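1. Here you go, sequence then predicted model.
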Amino acid sequence: MSPITRRRFNSTCAAAAAVGLASPLLGEDSASSAKPPFAFKYLLGSSLYGYQSLEDIIPEVRKTGATAIDIWPMVHGNQREQLDEMGEAKFAEMLKQADIQLGCITQYKLGPFGLRDEFALASRFGCPTIVSGGAGPKGLTGSELKAAVGQFIEKLKPHLEIAEASGVTLAIENHANNLIESPDSLKWLAEMRPSSALGIAFAPYHLPQQAEELGQLVGDLGESIEVFYAWQHGQGSVKKLPKAEEMEQLPGLGSLDFQPMVQALKKMNFQGWMEIFMHPVPRGVPILEKTSEVTEAVNKSRGYLEGLL
């Protein structure tokens, strides 16, 4: 049973009774005010389109069911650099014309301690999320890992104060060869985070490809997940592969069953970003040659995910 206070229950009943006295269409009114079904809040990553221009990418955002764009810098994309080149006023007008928002800025190269200017930029655009990586020793387990994650968070606190003042959540992605890599490191990050200004960018690609365990982990991390990358390992993204094999990173194309993760997200009423994602080889090229083909591939994976709800 969903949580509800006695006061709220009583006030709801009283309101319903009042409406019943005033109108014979109570059943119709109740149906129209029913809680909408759970739905993902989609975010489109600019790097899927390589180094294509923002003028070409922004019109695709709504076509993918997304309401916001995640802009990436070189080498994965160059849309962050494009923003600087065109100026904030022009970029803001492009967002307005497309009826979308800047939902995320991805900044791995600056690291989690070099984001002061990005926090300010995000604040000016009302952008709620910045993604970066962790920092600290690698390959740790047990108590050593817990201590290192705690030290990382302690060092982050002054930066999180700036993030919070800017209205931004800093989401740390679990990534190979990083302090924040394993399921345990993610659990410690979620448990010890000092505020909602610190979150997780959850990347199944970088974790063991065990569907049930991933679903359990998503449930364990709960509301600490700010960004969910709908992204599986497939055949990997390190060496050049035939295009069909490279595309197996996308949901519905590789062998990973996303249902346990999707159901965990649904159960917790996930309110963060859902970003359908993959890496091409080499970096900086579109995942498919034509812009329309990239958008079509995203929509195909979106259909797969929504079929699991």
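-> In hand now; what should we look at?
2. Please make it C-alpha for all contacts and neighbour counts, starting now.
-> Will do.
3. could you pull out the strands for the stretch 1-150 of the chain?
-> Residue ranges of the strands in the stretch 1-150 of the chain, as given by DSSP state E, counting those that start in this stretch, are 41-45, 68-71, 101-106, 129-133.
4. for comparison:
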Amino acid sequence: MITRRQLLQHTALTAAAVCAPACGPAVARADDQPAPFRMRHLLASALYGDLPLAEILPEVAATGCDALDVWCKVHGTQREQATTLGDEAFAALLKHHGVRLGCSTKYPGGPTKQQEEMAWVKRHGGSLIVTGSRSVAKGQPEPSGDEAKAVIRHLLDDLAPHLARAAELDVTLALENHTGQILCHPDSLRYFAEFNRSPHLGVSFAPHQLFRWADQIPSLIRDLGAAHLPHVYFQEESPARYRLMAKEIELQQLPGFGGGLDYQPLIQALRDVHFTGWVELFMHPTPRGQPILPTIPEIRAVLAKARSYIDGCVAKTAAR
């Protein structure tokens, strides 16, 4: 017997396929077969700390990425740099380096304070804003069960006018399942998949925030489905996210650096749901706001290693 949740997920996937020409890349070919599985990579400007945009933009092509994700303080300063440059000069800089803006990651303000950012991203050819959901009270656990059901419904109601603006601009708001926020617990993510009706709202899926439920990561991807997954981080949990430790431990946040998370089941799940969104290799330095390594060539090298690992997982899932 098909469950109500499965029926709703099927309906959402069908709606996403219908609106694909307007909302994102097509998910089917003329012969009604799924499009070949390919992940689109964003380069996070935060990996470069406060380095100038002019030095970072050439790295989009150098790292094999498709577009730039511009971050603001405290993680990076490139969004502030773009404001200082002004729209015309920033657009010219992107054009000079042949770079597409794909995303702005902006946690300050949360999901109800992003309408100006939506318009800015749209002006520069982007389509995605990544932010948080809502913080839980200090010392309280993330909501689960019936509480999660209620808070997710309330969040979606509050977002209605902001999603109307996102629809006008044809951009997507992606909420990270961040620790200490209402969209963190697996129950909240599953209720989000059940109740969200907007193709302009989704989850910025962060495996490292799910370390307490790591065994559920593939099933959560399948429960959310491609319709609710515009963005996925490739990052894993590490104690070096919170305190200063040896660089080799800090780098374990990146795929392929010995952190312990097997990405193959995760990528198999993305393949199974016909994922067409953005992915982003990411890690946090300690302290925040500095480059993850001293020089750009060093950063390029570790991203190449992480990308090679991910590409290997993609190849293995294709062989199944």
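-> Cool, the structure landed. Everything numeric here is computed off the predicted structure, so don't read it as measured data.
5. TM-score for the pair, please.
-> Once the chains are overlaid, their TM-score stands at 0.86 when taken by TM-score structural alignment, normalised by the length of structure 1; 279 aligned residues with a C-alpha RMSD of 1.9 Å.
6. where along structure 2 do the helices fall?
-> In chain order, structure 2 shows helices spanning 4-18, 20-23, 53-56, 58-62, 78-85, 87-96, 115-123, 145-169, 186-195, 217-224, 247-250, 263-272, 296-318, with DSSP state H as the criterion.
7. Redo the ones you listed as JSON lines? Include distance to residue 284 of structure 2.
-> Rendered in JSON lines, the data for the helices of structure 2 read as follows (distance: least, C-alpha to C-alpha, whole Å):
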{"stretch": "helix 4-18", "distance to residue 284 of structure 2": "33"}
{"stretch": "helix 20-23", "distance to residue 284 of structure 2": "30"}
{"stretch": "helix 53-56", "distance to residue 284 of structure 2": "17"}
{"stretch": "helix 58-62", "distance to residue 284 of structure 2": "18"}
{"stretch": "helix 78-85", "distance to residue 284 of structure 2": "16"}
{"stretch": "helix 87-96", "distance to residue 284 of structure 2": "25"}
{"stretch": "helix 115-123", "distance to residue 284 of structure 2": "23"}
{"stretch": "helix 145-169", "distance to residue 284 of structure 2": "28"}
{"stretch": "helix 186-195", "distance to residue 284 of structure 2": "23"}
{"stretch": "helix 217-224", "distance to residue 284 of structure 2": "21"}
{"stretch": "helix 247-250", "distance to residue 284 of structure 2": "8"}
{"stretch": "helix 263-272", "distance to residue 284 of structure 2": "19"}
{"stretch": "helix 296-318", "distance to residue 284 of structure 2": "13"}
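8. Now stretch 282-291 of structure 2: buried residues?
-> Along stretch 282-291 of structure 2, the positions that meet the burial threshold by neighbour count (16 or more other C-alpha atoms under 10 Å) are 282-286, 288-291.
9. and the end-to-end length of it?
-> With C-alpha to C-alpha, to the nearest Å as the measure, the ends of stretch 282-291 of structure 2 fall 12 Å from one another.
10. What residues in structure 1 pair up with that stretch?
-> Residues 277-286 of structure 1 are where stretch 282-291 of structure 2 aligns, taking TM-score structural alignment as the criterion.
11. ok, residues contacting the matching stretch?
-> 45, 47-52, 74-78, 229-232, 237-241, 246-247, 249-250, 287, 294 (C-alpha atoms under 8 Å, 6 or more residues apart in numbering).
12. Check stretch 155-166 of structure 1 too.
-> 112-113, 115-116, 119-120, 122-123, 169-170, 194, 197-198.
13. same deal with stretch 309-320 of structure 2?
-> With C-alpha under 8 Å, 6+ apart as the test, stretch 309-320 of structure 2 has contacts from 255-256, 263-264, 267-268, 271.
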